[in-house]
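A.B. asks: Kindly generate the corresponding structure for this input.
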Amino acid sequence: MSDVFIALQTNEESRYIVEALLQDNPNAVVDEQPAMVKINVPHSLVLKRETMEELIGRPYDLQEMQVHLITLSGHVDEDEDEFRLAWND
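C.D. replies: The predicted model follows:
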C-alpha cells in the first residue's frame, strides 16, 4: 500500500495542524519547505478535531484546515470529528 500525504501552506495556523497530525500519526514524516509543509504517512492519515481543539484552545471545525491545504494524495473520508486520508483497496 502506498503512502498518503497532505501539504499545507506554511503559516501560524498550519503549525498547529502539523503538530496535531504528528500527535495523531506517530509514524508521519515531515518535509518542510519554504512555502509549505508536507506530511507523509504510510497507509493512512488522521486528523482529530479533539487534538486540534486541545492545541489551539478553542472549538475547531475540521473544514477550517482546507483554507491552508495545498494538495493531498489519497481518498478523503471526513466527518465532524475526524479527517481521514487513505487509499481504498
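
A.B. asks: CA atoms for contacts and neighbours, from now on please.
C.D. replies: Fine.

A.B. asks: buried sites along the helix ranked longest in the chain?
C.D. replies: Counting by DSSP state H, the longest helix found in the chain is helix 12-24. For helix 12-24, burial by neighbour count (16 or more other CA atoms under 10 Å) applies to 14, 16-18, 20-24.

A.B. asks: Check stretch 49-56 too.
C.D. replies: Neighbour counts using 16+ other CA under 10 Å place 49, 51-53 of stretch 49-56 among the buried residues.

A.B. asks: Please provide the structure for the following sequence as well, for comparison with the first:
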Amino acid sequence: MSTAFIALQDVDEARPLVEAAEKDNDGLQLEHHPAMVRMVRDKEIVIRRETVEEITGRDWEPQDIHLVLISVGGNIDEGDDYFRVYWNN
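C.D. replies: Predicted coordinates for the structure are as follows:
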C-alpha cells in the first residue's frame, strides 16, 4: 500500500489543520521537523472543512491550505468541503 503525506509549515495557521487531520484520519502519524510538520498515513489523508471550523470557531476554505503547504505525496483532490491526498493503488 502506498503512503500519502502532507507537509505543512510549523506555524500557528497550520496547527488547526494538523489537529483536524488527526481527528479525521485514524492511524495518522506526525513527523516534526524544523519549521515543518509532516503528516503520514497509508492510502489517504483528508482534512475536512467542518472539522477545521469546529476547532477554530471560524470559517475555513480548503484552498487556504496552500498558504502553509510545503509538499504532498500522492494525488490531490480538492472540494468545497475537504482537501484530500491519496493513492489509487
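
A.B. asks: TM-score, when you put one on top of the other?
C.D. replies: Here the TM-score for the pair of chains, by TM-score structural alignment, normalised by the length of structure 1, is 0.95; 89 aligned residues with a CA RMSD of 0.8 Å.

A.B. asks: what sits up against the longest helix of structure 1?
C.D. replies: 8, 28, 37, 39, 45-48, 51-52, 55-56, 65, 68 (CA atoms under 8 Å, 6 or more residues apart in numbering).

A.B. asks: got it, and stretch 63-81 of structure 1?
C.D. replies: By CA under 8 Å, 6+ apart, stretch 63-81 of structure 1 touches 4-9, 14, 17, 36, 48-50, 61-62, 83-88.

A.B. asks: now it: how far from the chain's centre is it?
C.D. replies: Counting by CA atoms, centre = their mean, to the nearest Å, stretch 63-81 of structure 1 is centred 7 Å from the centre of its parent chain.

A.B. asks: ends of that stretch, how far apart?
C.D. replies: 11 Å (CA to CA, to the nearest Å).

A.B. asks: Could you pull out the buried residues of it?
C.D. replies: Under 16+ other CA under 10 Å, the buried positions of stretch 63-81 of structure 1 are 68-69, 72, 74.
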